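Peer 1: Sequence plus the predicted model coming up.
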Amino acid sequence: MPKPKGSLLRRGRYSEFGRLYLLTTVTQHRLPLFLDLYRARTVIHQLRLAEQQNSCQSLAWVVMPDHIHWLIELKDIPLGTLMRHFKARSSRMLDIASPVWQAGYHDHALRREEDVLHVARYIIANPIRAGLVRKVGDYPHWDAIWL
């Protein structure tokens, strides 16, 4: 059975250990599952678990109502495996009857000349741009290593 194309890295890309990636994944049908505090915290726990297992170093992340943005440095496993594990564990822990995540994810490998702090600020400001809060400190579901 062929894998869905959404589970692959973008054409011509490969998973590179030590590389910085901006990852985005969306809930099935863009349902706002993470408006619920327990569900949002469950996903956050899985982001942190990936770091504890030395799969990646999380530089910044935000859990939005229907998606996540996650800036990482990839460590000991391929990017596809990291995302597969994250999605499977978070789905299992959320214990929702329907699928939690859409197939696949978006990855952007940061180039050396890209400003990592600028990317992190973009991630963290997502709730402001979405109109959920007026200032970053009012949104509870984000973190960055620079704080």
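Peer 2: That came through fine.
Peer 1: use CA for all of it now, contacts and neighbours both
Peer 2: Will do.
Peer 1: in the helix or strand containing residue 44, what counts as buried?
Peer 2: Per DSSP states H and E: residue 44 is located in helix 37-52. Buried residues in helix 37-52, defined by neighbour count with 16 or more other CA atoms under 10 Å: 39, 40, 42, 43, 44, 46, 47, 50, 51.
Peer 1: what about stretch 52-69, how long is it end to end?
Peer 2: End-to-end span of stretch 52-69 (CA to CA, to the nearest Å): 19 Å.
Peer 1: residues touching the residue nearest to residue 48 when sequence neighbours are not counted, list them.
Peer 2: Computed as CA to CA, 6 or more residues apart in numbering, the closest residue to residue 48 that is not its neighbour in sequence is residue 58, at 7.7 Å. Shown in contact with residue 58 (CA atoms under 8 Å, 6 or more residues apart in numbering): 47, 48, 51, 70, 71, 72, 73, 144, 145.
Peer 1: contacting residues for the residue nearest to residue 103 when sequence neighbours are not counted?
Peer 2: For residue 103, ignoring the flanking residues on the chain, the nearest one in space by CA to CA, 6+ apart is residue 6 at 5.8 Å. By CA under 8 Å, 6+ apart, the contact set of residue 6 is 103, 104, 105.
Peer 1: closest to residue 27 among those residues?
Peer 2: residue 103 (9.0 Å; CA to CA).
Peer 1: Which element, helix or strand, includes the residue nearest the centre of the chain?
Peer 2: Centroid-nearest residue in the chain: residue 70, 3.6 Å away (criterion: CA atoms, centre = their mean). Per DSSP H and E, residue 70 falls inside strand 67-74.
Peer 1: Tell me which other helices or strands that strand touches.
Peer 2: Counting contacts by 3 or more CA pairs under 8 Å, 6 or more residues apart in numbering; DSSP states H and E, strand 67-74 packs against strand 20-26, strand 56-63, helix 116-124.
Peer 1: Second structure for comparison follows:
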Amino acid sequence: MHSPLLQSHRLRLARVSEPGRIYLITSVCWNRAPVFRDVRNARIASRVCHSPKTWPNATCLAWVVMPDHWHGLIELHEGDLSRTIARFKAMVSSNIKRKTGRKSPVWQRTFHDAALRSDDDVKAAARYLVANPLRAGLAESVGEYPYWNAAWL
């Protein structure tokens, strides 16, 4: 039987970063805590998503902040996907800790990624991503939920 830590380590070892590829990313909060149910934290994460400083080697095409996780549609231009997501998570964490005094971690160490195939419809993936609050019962329309964005707006 493999430990979850060893499995996540193997997951990171097998991860391939391809410039020009678009990835659907899911990053979960530490112990599935609803960190972003707090409006201050959700706004902090949203500002980090919007900042060009967050994505120097990628473009964040769409994203949604859910109470206990984040989804993003990231187009990698160069470099390493793991480092790109680590940068985003570190920026969110440091801002939340500095502005709210939070002591415990914000994120789980790993994240899930799925590379879109070249024939996948990127806009359809973005629509699916930003509709997560509807499926979770957090809003009745996408416009009611404030913590998301997509490049096509």
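Peer 2: Structure received. This structure is a prediction, so every number in the text was calculated from the model and none was measured.
Peer 1: Could you find the counterpart of the residue nearest to the centre of structure 1 in structure 2?
Peer 2: By TM-score structural alignment, residue 70 of structure 1 lines up with residue 72 in structure 2.
Peer 1: Need the counterpart of the residue nearest to residue 48 of structure 1 in structure 2.
Peer 2: Aligned by TM-score structural alignment, residue 58 of structure 1 pairs with residue 60 of structure 2.
Peer 1: Repeat that for residue 119 of structure 1.
Peer 2: With TM-score structural alignment as the criterion, residue 119 of structure 1 matches residue 125.
Peer 1: Can you name the residues that contact that match?
Peer 2: By CA under 8 Å, 6+ apart, the contact set of residue 125 of structure 2 is residue 73.
Peer 1: ok so, going back, roughly how far does the residue nearest to residue 48 of structure 1 sit from residue 143 of structure 1?
Peer 2: Counting by CA to CA, the separation of residue 58 of structure 1 from residue 143 of structure 1 is 9 Å.
Peer 1: Which of the contacts of residue 6 of structure 1 are conserved in structure 2?
Peer 2: Here is what carries over to structure 2 from the contacts of residue 6 of structure 1, by both residues aligned by TM-score structural alignment, their matches' CA atoms under 8 Å: residue 104.
Peer 1: could the contacts of residue 6 of structure 1 be laid out in JSON lines, adding secondary structure, neighbour count and distance to residue 30 of structure 1?
Peer 2: Below are the contacts of residue 6 of structure 1 laid out as JSON lines (DSSP: H, G, I helix; E, B strand; the rest coil; neighbours: other CA atoms under 10 Å; distance: CA to CA, whole Å):
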{"residue": "103", "secondary structure": "coil", "neighbour count": "16", "distance to residue 30 of structure 1": "12"}
{"residue": "104", "secondary structure": "coil", "neighbour count": "19", "distance to residue 30 of structure 1": "13"}
{"residue": "105", "secondary structure": "coil", "neighbour count": "18", "distance to residue 30 of structure 1": "13"}
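Peer 1: about what we covered before: and the residue nearest to the centre of structure 1, how close does it get to residue 110 of structure 1?
Peer 2: 12 Å.
Peer 1: Identify the contacts common to the two.
Peer 2: In contact with both residue 70 of structure 1 and residue 110: residue 22, using CA under 8 Å, 6+ apart.
Peer 1: Excluding chain neighbours, what is closest to the aligned partner of residue 115 of structure 2 in structure 1?
Peer 2: Aligning on TM-score structural alignment places residue 115 of structure 2 opposite residue 109 in structure 1. Distance criterion CA to CA, 6+ apart; nearest residue to residue 109 of structure 1, sequence neighbours excluded, is residue 21 at 4.5 Å.
Peer 1: Tell me who's in contact with the closest residue to residue 101 of structure 1 other than its chain neighbours.
Peer 2: Using CA to CA, 6+ apart and skipping the chain neighbours, the partner closest in space to residue 101 of structure 1 is residue 27 (4.2 Å). Taking CA under 8 Å, 6+ apart, we find residue 27 of structure 1 in contact with 33, 66, 67, 100, 101, 102.
Peer 1: neighbour-wise, which of these leads?
Peer 2: Highest neighbour count within those: residue 100, with 22 neighbours (other CA atoms under 10 Å).
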